[in-house]
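A.B. asks: this one's structure only:
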């Protein structure tokens, strides 16, 4: 297949591109600068422009664009979070529709469901409250032009991706190694997680399965509580993680973002993936974390 990938320099995108090429696919990468390699094609999401030859003969588009949710929010930061997702999604969906590309896989987020507390949610569940949930609705709606043109559109609602090279784990490991780790708030909030190998495998699975479209939860079948997450991470790093960070402190540090990131409960399950026959490599959080944090084997 000939596949266009946007967001190819991110945590997930780098691995997706590498594995697609290892599997024999041809990949074109969209970049927001002058192309420096034969496989690069320039685009500018804010203006809605893409190099003319980028979509010639393309079989599928994978959009992984979006800046991190992490950090303290203000009005400017929230605008950037929205724009970094909605503008690329709209630009790519319009290009997919114009060029008749059969498939668009578009990144999305489990934040759609808001704070689920102890309730289990899947792709049949409705939208929750909050800034991120509303942003996800607009993000996914930006792909409608491709769907209306007859393309298969998959909305990949991803959870916390476990990787040693970035994401939340890279932020949590330093304080835990210093013995400063601990549960956030009461620790009963659920974390919907997925290992990076399963994330990439799921994307490849969705690329190949013509019968799957619409929202798909990319998360392991068994969410864990924040307290369990912290305990297992501390054990994996051989450090104590018994501290308790009160909600008031978390909110003082993160402001509005605290209740939508650190303190929110997302007890989501991957109903569509399971029904479609996808097999997870990692279903147990402890095993997944140990595998992710295991040092790579030296080259021989």
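C.D. replies: Sure, I can see it. Here the structure is a predicted model, which is why all the values come from computation and not from measurement. Residues are numbered from 1 along each chain as shown.
A.B. asks: For the rest of this, base every contact and every neighbour count on C-alpha atoms.
C.D. replies: Noted.
A.B. asks: Do a quick rundown of the strands in the chain.
C.D. replies: With DSSP state E as the criterion, the chain has strands at 2-6, 26-31, 40-44, 49-50, 60-63, 103-109, 152-158, 160-162, 182-184, 190-191, 193-195, 214-218, 224-225, 243-245.
A.B. asks: and here's the other structure:
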């Protein structure tokens, strides 16, 4: 029985990774900031970690003083879904330095492999989130540790924002909304990742089974909430002034704006896999809103 350390275990993706590892019989050690939060149900249907974890390590990976040098001792493999999106944290501290700290400890402990859940087009992004991830990927590629880098096209959890907009009666599209992507459910992505655990080093772009344009995703969201589609098309020409303004509001506003706007401007299609479909997920999100 191999022991796998999972970092970022309380996030949407991390929870599914822990669940899949547990299901397959791995011994799971998790690094979390709060065990109480981890044992609660996650957002967008992500599972609680209660009963799925063999060993808890409670510490803030952003604070080097809290990370014990023995973190990876006795660990066979490391899986990291550690990263910042909307949280009030510096991406450089978490996505780069936090993951770098984990990799250094993994190298010292001579773990067999390090799997990193990244994002597609990371080297094309200008946000601090993308730049931080890209910097870590470059270090990981050069590590002596066998590495697997998995780049999802987008998560169902992120796409759920369209349901919230549709519930409010209006959604926004960038241009014609013609860019295409195949977002993936956390459970499907976890299976894809763990299938590759222990293989040779590699990098994969992956997505869900269905490819949509952003416009089609907006329509799916309105169908889920039972409202007539009403979308406002934001001209592409306004992107530069919006980013300019966000840059002047501060680092967090700048990074978030650049991250999401750049994601709306290009196709993100990965290897099609999984059994979960976005329309069914949207129906579940809409139902939970009605019950709330």
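C.D. replies: Thanks, I have it. Quantities reported herein were computed from a predicted structural model and do not represent experimental measurements.
A.B. asks: What would you report as the TM-score here?
C.D. replies: The pair, once superposed, lands on a TM-score of 0.74 when counted by TM-score structural alignment, normalised by the length of the second structure; 256 aligned residues with a Cα RMSD of 3.3 Å.
A.B. asks: that older thread, format the strands of the first structure as CSV; extra columns: distance to residue 18 of the first structure and mean neighbour count.
C.D. replies: Converted to CSV, those look like this (distance: least, Cα to Cα, whole Å; neighbours: other Cα atoms under 10 Å):
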stretch, distance to residue 18 of the first structure, mean neighbour count
strand 2-6, 11, 23
strand 26-31, 9, 20
strand 40-44, 14, 20
strand 49-50, 23, 16
strand 60-63, 14, 25
strand 103-109, 17, 26
strand 152-158, 19, 23
strand 160-162, 18, 22
strand 182-184, 35, 22
strand 190-191, 28, 26
strand 193-195, 17, 27
strand 214-218, 20, 24
strand 224-225, 30, 21
strand 243-245, 39, 15
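A.B. asks: Distance to residue 134 of the first structure for the ones you listed - can I get that in CSV?
C.D. replies: Shown next, in CSV, are these (distance: least, Cα to Cα, whole Å):
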stretch, distance to residue 134 of the first structure
strand 2-6, 23
strand 26-31, 27
strand 40-44, 24
strand 49-50, 26
strand 60-63, 19
strand 103-109, 11
strand 152-158, 14
strand 160-162, 19
strand 182-184, 25
strand 190-191, 20
strand 193-195, 21
strand 214-218, 15
strand 224-225, 24
strand 243-245, 28
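A.B. asks: Relative to residue 265 of the first structure, which of these is closest?
C.D. replies: Of all the strands of the first structure, it is strand 190-191 that lies closest to residue 265 of the first structure, at 4.5 Å by Cα to Cα.
A.B. asks: Return the mean post-superposition distance for the closest one against the second structure.
C.D. replies: On superposition with the second structure, the mean distance recorded for strand 190-191 of the first structure (mean Cα distance after the TM-score superposition for the first structure) is 3.0 Å.
A.B. asks: Which residue numbers in the second structure does that strand align to?
C.D. replies: Counting by TM-score structural alignment, strand 190-191 of the first structure pairs with residues 180-181 of the second structure.
A.B. asks: in the first structure, which helix has the most residues?
C.D. replies: In the first structure, assigned by DSSP state H, the helix with the most residues is helix 75-99.
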